[in-house]
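J.: Okay, sequence plus prediction incoming.
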Amino acid sequence: MASPTYPKLHNAMWPGLVGKEPGTDHPPISLERMLELTAAAEVNGQKFDGVDLFLFHPHTDPDATDDQLRAMADKIASYNLNVGSLVAPVWPGTVGGSAMGSDEDRANFVLAVKKACRIAKILNEHGVRKYGVIRIDSADSPSHWDADPKGNTTKIAATFREAAKVAADHGERLAAEGEICWAGMHSWKNMLALLEEVAMPETVGFQADQAHTYLYLLGYNAEHHALLKPGYSQADFDAAFKTMTDALRPWTFDFHVAQNDGSVHGTGSHDKTGRHCPADDPNGKLDIVKTAGAWLQGASSRGLKHICWDGCMFPNDMLEKQSTWNTILKTMLAVRDAHGWS
C-alpha cells in the first residue's frame, strides 16, 4: 500500500525569530539559514515539503515590494519548498495592536491581516503557495482580559470578524492560535466561546498546537477550566483529551505537531507559554503520533492540506543541529503514515 501524500509536511520559520534577541546568546536566525536547515533534512529519501512563514522583520518585511516578495518566493522555491500558512504581524510593536484595545489598536490589527493577505496573494500568484491559512491571535494578555472577560471577548470577536471580512475578500481563512498566553484564547473553553461568538466558521477557525493544547488540559492561566489534575492516569488523560479535541476539532484547519514536557517557558519578549520540546525528548508528555490523530480526524474535509512542526523557542544550538531536523521530520512522517490520506 502506497504511503499517504497528504498532509504535506512543513517546517516553521518563526523558531528562528520568536524569543530571539540581537546581541544575546540567542540572536535571530535568518530566513535563509532556516531554509537551508529545512531543505537539508532527509529521512529514507523523504524531505520536508514546505515552510510556514512569519511575516515580520528580519525574515519578511510586511511592506516589502511585489518584486521583493517574488524574489523571496524564488529563493524558497529554489530549495524545492512550498509556502503554507502565514503568521500575520498582529502584535503591538509590529504592524498590529491588541484585538481588544483602542479603536486604533483594533484598526491596526485588521491592517496587519490586510498586509498578510496581500503577501499571500503574491505568493499564490507566484505558485510557491497553494494551500495554508493566515494565523492570528488576540495580541493581548490574559491578565488584561481578566479585567472584563465578557466585554473583552466581545471586542476580540468583533475585531476578528472585521479581519475575517478582509481575509474572505482575498480568498483566505484565519486560524486563531490556541495558546495560554493570548487573551480570551488561554483555555479551551475560552477559545471555543470566542470562536462561537465570532460565528464565521468558514473563515475563522482554530490552529491547534500539540504543545500548547496540552497545557489547556492542565488549566494554566485558567484553573477553573482544567480537565486534568496532577498525578493523572492514562485513562484520565484519554477522557480529558477527548473532551477538548471533540470541542475544538470541528473548528481546526491549521495544525502544529509538537511536544511538551508539562512546563511553561518564555524567552525574550515572549510571555511564558507551552514549552516546545524536541520530538524525542525523554520528558515529553505526549505520544505525538497517537494524539495527532484526534486533531487530524476529518482534516481533509476541513480543507487542511499540510501540517507544520513548531519548535518555538528552541535554543539556537539545537536549531543549528541537522540531527534536530531529521528527528522532527521522522516524527512528522510517522504522523502522516498513521493519519494521512491520498
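T.: In hand now; what should we look at? Residues are numbered from 1 along each chain as shown.
J.: CA only for contacts and neighbour counts going forward, please
T.: Will do.
J.: Residue for residue, what is the longest helix this protein has?
T.: In the chain, taking DSSP state H as the definition, the longest helix is helix 103-126.
J.: Can you spell out which helices and strands pack onto that one?
T.: Taking 3 or more Cα pairs under 8 Å, 6 or more residues apart in numbering; DSSP states H and E as contact, the helices and strands that helix 103-126 lies on are helix 66-78, strand 82-87, strand 134-136, helix 149-169.
J.: which residues are contacting the helix or strand just after the last one?
T.: Same thing as helix 149-169. Remark: after helix 149-169, the chain's next helix or strand is strand 174-177, criterion DSSP states H and E. If you take Cα atoms under 8 Å, 6 or more residues apart in numbering as the criterion, strand 174-177 is touched by 133-137, 164, 167, 185, 203-209, 252-254.
J.: now stretch 323-341
T.: The set of residues that contact stretch 323-341 without belonging to it, under Cα under 8 Å, 6+ apart, is 3-7, 9, 37-38, 41-43, 47-48, 257, 278-280, 288-290, 292-293, 296-297, 300, 309, 318-319.
J.: cutoff 6 Å now
T.: 4, 6-7, 41-42, 279, 289, 293 (Cα atoms under 6 Å, 6 or more residues apart in numbering).
J.: Show me which of those residues are buried.
T.: 6-7, 41-42, 279, 289, 293 (16 or more other Cα atoms under 10 Å).
J.: Quick check: residue 335 is in a strand.
T.: No - membership of residue 335 in a strand is not supported by DSSP: H, G, I helix; E, B strand; the rest coil, which gives helix.
J.: take the one below as the second:
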Amino acid sequence: MNNFPKLHNATWPGLVGKGPDSEPVIPFDSLLEMTAAAEVNGVKFDGIDVGLLEPHFDLNNPDEAKKLADKVSKYNLNVGSLVAPIWAGSAMGSAEQRKTFVDMVRKSCEFGQKLKELGVRHYGVVRIDSAAGVSDWAKDPEGNTKLIVQTFQEAADVAADFGERLAAEGEICWGAMHSWKHMVDLLERVDRKNVGFQADMSHTFLYTMGYNAPEHRILAKEDEKDRGAIEAALKTVTDALRPWTIDFHVAQNDGSVFGSGSHDKTGRHCQATDPNGLLDIAHDAGYWLRDSDGKLTKAVQHICWDGCMFTNSVMESQQTWNDILAALISVREAHGWEG
C-alpha cells in the first residue's frame, strides 16, 4: 500500500471564522482528539498541520513547542506545515508593519525548529500570505506588489536561516495573490529558492472563475458545472502553478464564496461528501500531484485536509473527520507511492 504522501488533518478550522462575532473557538485538544480517533479500514491520520494562532498557541511561551510535541506524541501523530500568524503586520504596510510580519515568520520558524529537535516534525512548510485585502492592494497595484515582494524576500532570508521553506497561500482574499496570474507574477518577482506555492483544491479552484480578478477568468459562467470545461480550466491553472507548489491541501468546493466571523469571503470549503461539490477529489488532486505527462512529482511529503468555516456541530461530529480521512486516502491511493 502507498504510505506517501502522509495524511494530515488541519487544526486552524477550529479558529478561522470563529470568535466573538461567530461561534466559539473549538479547543485545540478537541480537534486533536477527533483527529486521532478517526479511522477508515484500519488507516489513521499520520499527523496534523497547525495554525500558530491564539488561543490555540502562544508563540511568546518558550514551553509551547514542548507542550505540542508531548500532545501529538501521545497520539502517535506528527506535525507538518505551520501557519505563521502574520496578520498584525501587512506585507505591504508601513515599515513597522512589515517588520512585524517578518518577526512573526521568525517566531514561527523558531517554533518549527524546536518541533524538529523534539522529533515530531519531519516535513512541511511555513505558510504565509500578504495579510492585505484585495481592495487595498488595488489602490496601487504596482507599488503595493513591490512592497509585498520585498517583505517576502526578507521573510525568506529569515526562514532560510532555519532551513524552512515558505509557501504563499493561493486564496482569492489576499492582495497580489488573488488570481493565478498575480500569484505567478509575485513568485517570479520574489525569486527565492525557499519560497513556493500552497495549493488548496477549494481556494485555487476559484482562480478559474476569476473572483476578485475577472480579467483572469478561465472557466466561463455557463460552464461552471461542466466537467470537461472544469478539467480544462484546472489544467491551465495547475500547469502555471504546479512548478511552484510545495504544499497541498485537499478540499471540496461548490463554486461559491463564503465568509464567517471576521474572515473575508473566499473559496467555500464543502464537506468531503457534499453532493454539490464540483470537484472529483481523487481525480482532480492529480492535476497538482502529477506533472503534465502524468508522472508523480513527489513534491510534497504530506497532504492535508483544509475545511474552514463549518458550523461547530459539523466539526464536532466524529463522522466528519472519518469522511475527511476517507477522501485523503482516496487521493493517496490514486497518486501516492511507497517509500
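T.: Structure's in. What do you need? Since we're looking at a predicted model, the values are computed, not measured.
J.: ok so, going back, in a markdown table: the helices and strands packed on helix 103-126 of the first structure, plus mean neighbour count and distance to residue 269 of the first structure.
T.: Below are these laid out as a markdown table (neighbours: other Cα atoms under 10 Å; distance: least, Cα to Cα, whole Å):
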| stretch | mean neighbour count | distance to residue 269 of the first structure |
| --- | --- | --- |
| helix 66-78 | 16 | 27 |
| strand 82-87 | 25 | 17 |
| strand 134-136 | 25 | 18 |
| helix 149-169 | 20 | 22 |
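J.: Columns distance to residue 22 of the first structure on top of those, output as TSV?
T.: Formatted as TSV, the entries for those read as follows, by distance: least, Cα to Cα, whole Å:
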stretch	distance to residue 22 of the first structure
helix 66-78	23
strand 82-87	21
strand 134-136	25
helix 149-169	32
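J.: closest one to residue 13 of the first structure among the ones you listed?
T.: Comparison of those against residue 13 of the first structure by Cα to Cα identifies strand 82-87 as nearest, at 10.0 Å.
J.: Going along the chain, name the helices of the stretch 151-300 of the second structure.
T.: For the stretch 151-300 of the second structure, the helices defined by DSSP state H, counting those that start in this stretch occupy 180-190, 201-205, 227-241, 281-289.
J.: of all those helices, which gets the most neighbours per residue?
T.: Relative to the other members of those, helix 201-205 carries the highest mean neighbour count by mean count of other Cα atoms under 10 Å, namely a mean of 27.
J.: And for that one, what's in contact with it?
T.: Counting by Cα under 6 Å, 6+ apart, 170-171, 250-253, 267 sit against helix 201-205 of the second structure.
J.: rerun that using 7 Å as the cut-off
T.: Contacting residues not belonging to helix 201-205 of the second structure are listed as 170-172, 249-253, 266-269 [Cα atoms under 7 Å, 6 or more residues apart in numbering].
J.: Determine which two of the residues you listed are furthest apart.
T.: With distances taken as Cα to Cα, the most widely separated pair in these is 172 and 250, at 16.8 Å.
J.: of those two, who's got more company?
T.: Taking other Cα atoms under 10 Å, residue 172 of the second structure and residue 250 do not tie; residue 172 has more neighbours (27 against 24).
J.: Tell me if I'm right that the more buried one and residue 181 touch.
T.: No - using Cα atoms under 7 Å as the test, residue 172 of the second structure is too far from residue 181 to be in contact (11.7 Å).
J.: what residue of the first structure takes the place of residue 209 of the second structure?
T.: In the first structure, the position corresponding to residue 209 of the second structure is occupied by residue 218, as judged by TM-score structural alignment.
J.: Tell me how far its match lies from residue 277 of the first structure.
T.: Taking Cα to Cα, to the nearest Å as the criterion, residue 218 of the first structure is separated from residue 277 of the first structure by 17 Å.
J.: before we move on, what about residue 303 of the first structure?
T.: Relative to residue 277 of the first structure, residue 303 of the first structure is positioned 28 Å away (Cα to Cα).
J.: next one: residue 36 of the first structure
T.: Shown here: residue 36 of the first structure relative to residue 277 of the first structure, a distance of 21 Å by Cα to Cα.
J.: Tell me which of those two has more neighbours.
T.: With other Cα under 10 Å as the criterion, residue 36 of the first structure and residue 277 differ in neighbour count, and residue 277 comes out ahead with 22 against 14.
J.: which residues touch the counterpart of that one in the second structure?
T.: With the correspondence set by TM-score structural alignment, residue 277 of the first structure lines up against residue 270 in the second structure. Under the criterion of Cα under 7 Å, 6+ apart, the contact list for residue 270 of the second structure reads 252-254, 277, 307.
J.: ok, so of the residues you listed, who is nearest residue 152 of the second structure?
T.: So of those, ranked by how close each gets to residue 152 of the second structure (Cα to Cα), first place is residue 307, at 26.1 Å.
J.: hang on, the closest one packs against residue 269?
T.: Yes - Residue 307 of the second structure is within contact range of residue 269, at 5.2 Å (criterion: Cα under 7 Å).
J.: on that earlier part again, among the helices and strands packed on helix 103-126 of the first structure, which comes closest to residue 114 of the first structure?
T.: The closest of those to residue 114 of the first structure is helix 149-169. By Cα to Cα, the value is 6.2 Å.
J.: now that closest one: which residue numbers in the second structure?
T.: Aligning helix 149-169 of the first structure against the second structure (TM-score structural alignment) gives residues 141-161.
J.: can you give me how far stretch 61-76 of the second structure is from the chain middle?
T.: In this view, stretch 61-76 of the second structure has its centroid 22 Å away from the chain centroid, taken as Cα atoms, centre = their mean, to the nearest Å.
J.: How about stretch 248-264 of the first structure?
T.: Relative to the centre of its chain, stretch 248-264 of the first structure is centred 8 Å away, using Cα atoms, centre = their mean.
J.: equivalent range in the second structure for that stretch?
T.: Stretch 248-264 of the first structure corresponds to residues 241-257 in the second structure, going by TM-score structural alignment.
J.: who touches the residue nearest to residue 145 of the second structure when sequence neighbours are not counted in this structure?
T.: Counting by Cα to Cα, 6 or more residues apart in numbering, residue 145 of the second structure lies nearest to residue 176, which is 6.2 Å off, once chain neighbours are set aside. For residue 176 of the second structure, the residues meeting the contact criterion (Cα under 7 Å, 6+ apart) are 137, 145, 182-183, 186.
J.: Kindly provide the distance from the counterpart of residue 176 of the second structure in the first structure to residue 108 of the first structure.
T.: Structural alignment places residue 176 of the second structure opposite residue 184 in the first structure (criterion: TM-score structural alignment). Relative to residue 108 of the first structure, residue 184 of the first structure is positioned 19 Å away (criterion: Cα to Cα).
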